[in-house]
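Engineer: no sequence on this one, just coordinates:
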């Protein structure tokens, strides 16, 4: 055995062995406890990056560890293959998205295999394959028939660069989540999934997911945005209708002096029609549509508006209120109309001051506080307080007044208590080519008709040329568009929108349980065995995208009878980013580290070990060339430990704990079992791979320190072999290739991955103890049995906390404490 560690000579060998033996393929086994471990599957962008490596290394450690612990572990991999980046890249490269995608899949699959990840490759699929998306189209049809999929005309988020609509969740700070270009509002007919049908259950179950990070739960609660308030009806002064407003501050109604509408509000055109303000309003609406969506959401824009020429009536004061269109009001919140109370809302306050609108103070801080004059206000008072200038409600607290005012409005048919949600239905139409076709046909006679189930899949044609402007070629394809009506057999036209790529990733985890099943989307027996996913691993950037959609889809499939679970993922780990030079790795920043180059230089085990050792999984990982070198040196040290002592190690069996050990060998034996205990707990309970690896490093140091003393002592070498075998077994989930090679070099049968995880013996953990007497003011008051290596500070603390000593102290101050190590503690009071 070469004494030099050379990963190139061993890693491919073991990767071929695992593949040849199909070592990580699993099937249902009722006799074993299942564990479904899944990392978010990648988009086949062309190359694995270091963020991928870290994510998948974390998952692989857990998969290998749990398998060694006796679980039946499902650990699959596939490809989230539809979407705009493939299409854009293909247009740029003058190739076809399918060709670009499958070439990337081949390259990335090879990269993952080079990293030694323990995937069950027999379950691999790409979501752009018709054998996958046919079932997605079936779900769409069933959702359409049950009212969960519908089409309507509405204002949507439009990315002109990507030439497509985006869901609200895909707009980040007013920009497209993919290309980072501004998103504008555009009125179009779109397909939606009725995620709001499950809004209460989605919210309720957030309290039943203790295995999820609180940060993700908080983000989803905020996105769902449940709020309790009142719907108040404001009659139009013309007598020709009314405007409904949702507010959480009905107590401020007497201070409402004007109305603000979102530019997209359906009544804007009617309210300005015939008034001399009409053209100014229409121009303002058009300008507001071009504004960044996120700036309007968070109020970053300067507050601007225009008077519509119409008025509504305050239902309490009966005073007319001018109706404005304002750029800071968005249609998705409430009703798209805001009763403006400038004294008690900062945005309204800024708007009112700018346009010279009335400000009325109707809340004061408390009973004894003075009532401020509007001219004295420098900013809005937005807190609850006591009502003033509010007719019969004056003197009430805000909470009392909210209920009383709403109750009285309800009696008059002008209001009601209301629960409001921020969540809106999921717009799934995409005006792009590279996606799953929506299985709908339009017929002049029958209207909108779903494709028959037996005619699925509606296959995306792969023989179309891609327009350079990014637009979809589907509407231009007569062969695709022209079809027959599934209902009457007459001429029909196919829907040319495709589904949002997040639809594919909203149920893929269930398909992995039965990827080869052809009789339906999911095999009931197999999916019931594996689901839910026990541990899911991925980035927090998907908190209100993929993770929310997957929860919704799981509930839909449950109600269709395909699943028996309420939630898809029992536990969730959101790993931190990989950063270099203080910034997230990205091509634009020029700080990318190529995993292929790292593997060629140091080997896959080194890359894996560094990603696991440099930081806890949930924290950011700062890339360090020195850290990579350190991981490589450590593996070389472990290699030499076996290679340079192989002859002696092979002549003994590992110490089994039966015969008593001399004092000189007890320390290493104890350290071995302490390390097994710590590593086991660090991995299983805390995912703290960094501290687990540190503990293994300490054990390796102790083994090296024992070599000189061993000489020809067979008992000593058996204790050393016990420790080395423990190191190899514990290291194998993190650095599997070197572990396999070292394991077999000791004469053990392959594979180390199928060996049981080492167990520690409680009796081996016990450290040498000493008897220490404890005095108070020089008199013996207690005795303590403590570890011989206890520190002075720990010994002092143990003495002070002793129950007998506590009774003598009786709360009296301690003047000083004298410690004689291993012998005595004297407490002076």
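Structural biologist: Structure's in. What do you need? No experiment lies behind these values; they were computed from the predicted model shown.

Engineer: when you work out contacts or count neighbours from here on, use the C-alpha atoms and nothing else.
Structural biologist: Noted.

Engineer: next SSE downstream of the longest helix that the chain contains?
Structural biologist: Longest helix in the chain, counting residues (DSSP state H): helix 689-710. Note on helix 689-710: by DSSP states H and E, the next helix or strand toward the C-terminus is helix 714-731.

Engineer: for the longest helix of the chain, buried residues please.
Structural biologist: By 16 or more other C-alpha atoms under 10 Å, the buried positions in helix 689-710 come out as 689-693, 695-697, 699-700, 702-703, 706, 710.

Engineer: check stretch 680-690 too.
Structural biologist: By 16+ other C-alpha under 10 Å, the buried positions in stretch 680-690 come out as 680, 682, 683, 687, 688, 689, 690.

Engineer: next one: that stretch to chain centre, how far?
Structural biologist: Stretch 680-690 has its C-alpha centroid displaced from the chain centroid by 20 Å (C-alpha atoms, centre = their mean, to the nearest Å).

Engineer: one more: stretch 672-685?
Structural biologist: Chain-centre distance of stretch 672-685: 28 Å, with C-alpha atoms, centre = their mean.

Engineer: contacts made by that stretch with the rest, please.
Structural biologist: Contacting residues not belonging to stretch 672-685 are listed as 62, 688-689, 691-693, 695-696, 699, 722-723, 726, 730, 758-761, 764-765 [C-alpha atoms under 8 Å, 6 or more residues apart in numbering].

Engineer: just the buried residues of stretch 680-690 now: which is nearest residue 669?
Structural biologist: residue 680 (16.9 Å; C-alpha to C-alpha).

Engineer: which residue ranges of the stretch 551-700 of the chain form helices?
Structural biologist: In the stretch 551-700 of the chain, the helices defined using DSSP state H, counting those that start in this stretch lie at 595-602, 604-613, 625-643, 646-649, 663-681, 689-710.

Engineer: I'd say residue 111 and residue 48 touch.
Structural biologist: Yes. Residue 111 lies in contact with residue 48 (C-alpha atoms under 8 Å); the separation is 7.0 Å.

Engineer: who has more neighbours, the two?
Structural biologist: Higher neighbour count among residue 111 and residue 48: residue 48, with 21 against 18, using other C-alpha atoms under 10 Å.

Engineer: for the stretch 401-550 of the chain, which segments count as helices?
Structural biologist: 478-481, 501-504, 508-511, 524-530, 546-560.

Engineer: those: which one's closest to residue 489?
Structural biologist: Closest among the helices of the stretch 401-550 of the chain, using C-alpha to C-alpha: helix 478-481, at 15.1 Å.

Engineer: so what touches that closest one?
Structural biologist: 461, 474, 475, 493, 494, 495, 496.

Engineer: look at the fourth one and say how many residues are nearby.
Structural biologist: Around residue 493 there are 19 other residues, counting by other C-alpha under 10 Å.

Engineer: what do you get for residue 485?
Structural biologist: Residues contacting residue 485 under the criterion other C-alpha under 10 Å number 25.

Engineer: this is the other structure I want to compare:
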């Protein structure tokens, strides 16, 4: 049996496709498993990160099919978005053609790797049918008050020419192109995700044990719930007059009310409405206005580095002392957080301290260490004792927080408040290749929803992509329409939706029967079956990168809760178990074209075969850890598969697992059986909780080596029956071939562990002389102490010769120690 991966793999890939081997049954009486990978953007080529992701999900899917489960293992394509549009600009092509050509190519790659995806539920989020259903959901959300439009300072990527959500700004840069993000005053559609802030936070507890702790922590920090004091800083009379009595003050929020007596200045964001009013009404000089504009245009991350600001020459009154407090515009204050205004306490906050030092502002100390001295060169930020705080002097600063809030509420000058870091999700994008937002702008009716019977609002294909502006804005006919309300001339919304909208509900789309694929986005019957099991809800196993912890995973949780409230679902969370795989590295760095360290999966398949790629990706490292590409390990994986396949020639053809009388076997034969069943036990443990497929594969390799040390054909055939079953999810092509030739596919089913193979007939004991290990002996498991001592003395005679044994110690199943004297 000579191993030829190319011929063998193609044969089985065609067989699986012809026989619909991986289509889920619609017999809903069967136990089920829903296995899902985060689906790819159709860039045209799979990279090794994709291969790792989909090999992991495929291994789960194949294993559960063996166990008798009805398995839904679908794939789709996250096909809208800026990369397709940017590629079209670069290559002079149309985004739709570029996208769907790539999808066709990637489908071929999936087949060549033997991935057991359902083909009948395959889809792309840029399909007009998907857009139709999604636009219907958007209309429902708008009617529910969960989608709204307003003007504001938004994150703008000058390179991608579009707005970004807060979650898509990573360290001040665009998540797609890494260029600096600036602020721009624009209209934007928002999902009211903040309405679900408390529930998104509290429901993280439901995911404990199923999701990685790191992801839960990242979401908790991003939602950022904090309790504190909210109150108003009111302008003095002179400042109110200067502002033409337009404002009487502004609200601030603080988590440190214990520092209230240390407030020495207040700061506004450059975008604050008071600052805008002063600029629009020429209440500031040109130099100050220019400095404020510079702050606005700086990225969020840059605004947190070098502190800068300008004075507004306004004063507010301290809410308790009634002393004047100066007002500044500061670059570190962001409109995205709180009210865009802060009370500054430089004595007890590092950021406020740096700003005060730079601009020579007062520093008022109001907390000191217990029994210690304050240093003047840095702020004191620990828990301490209040002083210079009037009636609260001497209090523990932690205890004082609640007392000061109570005082503010009693005086009706402030209140206890909860704030969230989480802000509403801005979903408008000023690009062509996205799902159109299904609204119409009517001069008489305002913003009007398109009628559902007119959906989908599809993209026009006769456009020119230049990278300058939104092609939908300049289209000669597409945006002109009739108002769905009054029938008069109107204009379509030309913003398209953030591509994360599409990826927030695609897992539900797969819960639609192929028979009704065009009629419904998903069905309640399919949802009830695929998304529920024994007290759990959601996708059973979801696999993807941890880089989606804040973006996709948070948004999918939000959509699930919204769909529940709209009556589509009856559960709260989308994914029961989450596995976040580590990155694939080469030469110590993440694979990327710019670094020149990528590995083409097609080249690996061409040289070694898909099974080798799959085996390497699972054997080289546990799935949650980074994986370092190693050509030698790839070669080793290929050699193991070749040896595994070719040595199956020693197996005789049988329709049932051989019956073996274990007690009649030789020592080598018993050892081989033991290693085979150890591999089976290890495999069962791996799928239950550990997911350390590398240890499962190592166990199979050890069993292969043990089988090679004996020649009993029954032991060979039993061993291969079990090992082929264990390895099929990892290297399916080879295993299906062995199974078809030797076992008529009967091995692709769960096997029972036979406990007798683990029963030891003998045991190895160490022999020590005066505590120093000298040799090792093998004795029967039920040997008497006298027998053990006799064998020990025989084997250690050269160390005992001419010596007197004064003490004999036998530690059962561990060692023998003989104490001697000369």
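Structural biologist: Structure's in. What do you need? This structure is a prediction, so every number in the text was calculated from the model and none was measured.

Engineer: tm score of chain vs chain?
Structural biologist: Put the two chains on top of each other and the TM-score (TM-score structural alignment, normalised by the length of the second structure) is 0.90; 772 aligned residues with a C-alpha RMSD of 2.5 Å.

Engineer: re earlier: which members of the contacts of helix 478-481 of the first structure are positioned in strands?
Structural biologist: Taking DSSP state E, the ones among those that sit in strands are 493, 494.

Engineer: the contacts of helix 478-481 of the first structure: which two are farthest apart?
Structural biologist: Taking C-alpha to C-alpha, the two most distant members of those are 461 and 493; they sit 15.3 Å apart.

Engineer: before we move on, the earlier item: would CSV of the contacts of helix 478-481 of the first structure with distance to residue 425 of the first structure be doable?
Structural biologist: Shown next, in CSV, are those (distance: C-alpha to C-alpha, whole Å):
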residue, distance to residue 425 of the first structure
461, 29
474, 26
475, 26
493, 26
494, 23
495, 20
496, 21
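
Engineer: now the contacts of helix 478-481 of the first structure: which count as buried?
Structural biologist: Buried members of the contacts of helix 478-481 of the first structure, counted by 16+ other C-alpha under 10 Å: 474, 475, 493, 494, 495, 496.

Engineer: the first one -> the second structure?
Structural biologist: Which is residue 474 of the first structure. The pairwise alignment with the second structure assigns residue 474 of the first structure to residue 472, based on TM-score structural alignment.

Engineer: if we ignore the residues flanking it in sequence, what's nearest that match?
Structural biologist: residue 494 (5.6 Å; C-alpha to C-alpha, 6 or more residues apart in numbering).

Engineer: repeat that for residue 384 of the second structure.
Structural biologist: Residue 384 of the second structure sits nearest to residue 369 (C-alpha to C-alpha, 6+ apart), 4.7 Å away.

Engineer: now do the one you found against residue 386 of the second structure, distance only.
Structural biologist: Separation of residue 369 of the second structure from residue 386 of the second structure (C-alpha to C-alpha, to the nearest Å) stands at 9 Å.

Engineer: the more surrounded of the two?
Structural biologist: Between residue 369 of the second structure and residue 386, residue 386 has the larger neighbour count (other C-alpha under 10 Å), namely 25 against 15.

Engineer: residues touching that one, list them.
Structural biologist: 258, 366, 367, 368, 392, 393, 394, 395, 396, 397.

Engineer: mind running it again at 6 Å?
Structural biologist: By C-alpha atoms under 6 Å, 6 or more residues apart in numbering, the contact set of residue 386 of the second structure is 366, 367, 393, 394, 395, 397.

Engineer: go through the residues you listed one by one and say which ones hold in the first structure.
Structural biologist: With both residues aligned by TM-score structural alignment, their matches' C-alpha atoms under 6 Å, the contacts of the contacts of residue 386 of the second structure that the first structure also has are 366, 367, 393, 394, 395.

Engineer: of those residues, just the buried ones, PyMOL syntax please.
Structural biologist: Those of those that count as buried under 16+ other C-alpha under 10 Å are selected in PyMOL with:
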select buried, resi 366+367+394+395
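
Engineer: turn the kept ones among the contacts of residue 386 of the second structure into a markdown table, columns for secondary structure and distance to residue 541 of the second structure.
Structural biologist: What follows is those, written out as a markdown table (DSSP: H, G, I helix; E, B strand; the rest coil; distance: C-alpha to C-alpha, whole Å):
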| residue | secondary structure | distance to residue 541 of the second structure |
| --- | --- | --- |
| 366 | coil | 53 |
| 367 | strand | 51 |
| 393 | coil | 56 |
| 394 | coil | 55 |
| 395 | coil | 52 |
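
Engineer: which part of the second structure matches stretch 696-705 of the first structure?
Structural biologist: With TM-score structural alignment applied, stretch 696-705 of the first structure matches the range 700-709 in the second structure.

Engineer: chain center to that stretch: distance?
Structural biologist: For stretch 700-709 of the second structure - counting by C-alpha atoms, centre = their mean - the centre lies 38 Å from the chain centre.

Engineer: what's that stretch in contact with?
Structural biologist: Against stretch 700-709 of the second structure from outside (C-alpha under 6 Å, 6+ apart): 672, 675, 676, 679.

Engineer: and for stretch 239-256 of the first structure?
Structural biologist: The contact list for stretch 239-256 of the first structure (C-alpha under 6 Å, 6+ apart) reads 229-236, 334-335, 337-341, 360, 362, 390, 398, 401-402.

Engineer: narrow these to those in strands?
Structural biologist: Judged by DSSP E, the contacts of stretch 239-256 of the first structure include 229, 230, 231, 232, 233, 234, 235, 337, 338, 339, 340 as members of strands.

Engineer: taking the residues you listed, tell me the two that lie furthest apart.
Structural biologist: Farthest-apart pair in these is 229 and 235; separation 19.4 Å (C-alpha to C-alpha).

Engineer: what range in the first structure does stretch 482-491 of the second structure sit on?
Structural biologist: Under TM-score structural alignment, stretch 482-491 of the second structure corresponds to residues 484-493 of the first structure.

Engineer: give the buried residues for the matching stretch.
Structural biologist: If you call a residue buried by 16+ other C-alpha under 10 Å, then stretch 484-493 of the first structure has these buried ones: 484, 485, 486, 487, 492, 493.

Engineer: ok, stretch 183-195 of the second structure next?
Structural biologist: By 16+ other C-alpha under 10 Å, the buried positions in stretch 183-195 of the second structure come out as 183, 188, 189, 190, 191, 192, 193, 194.

Engineer: which position in the first structure pairs with the first one?
Structural biologist: Counting by TM-score structural alignment, residue 183 of the second structure corresponds to residue 185 in the first structure.

Engineer: am I right that that match sits in a helix?
Structural biologist: No. Per DSSP: H, G, I helix; E, B strand; the rest coil, residue 185 of the first structure lies outside any helix segment and is strand.

Engineer: residue contacts, it?
Structural biologist: Contact analysis of residue 185 of the first structure by C-alpha under 6 Å, 6+ apart lists 155, 156, 157, 158, 289.
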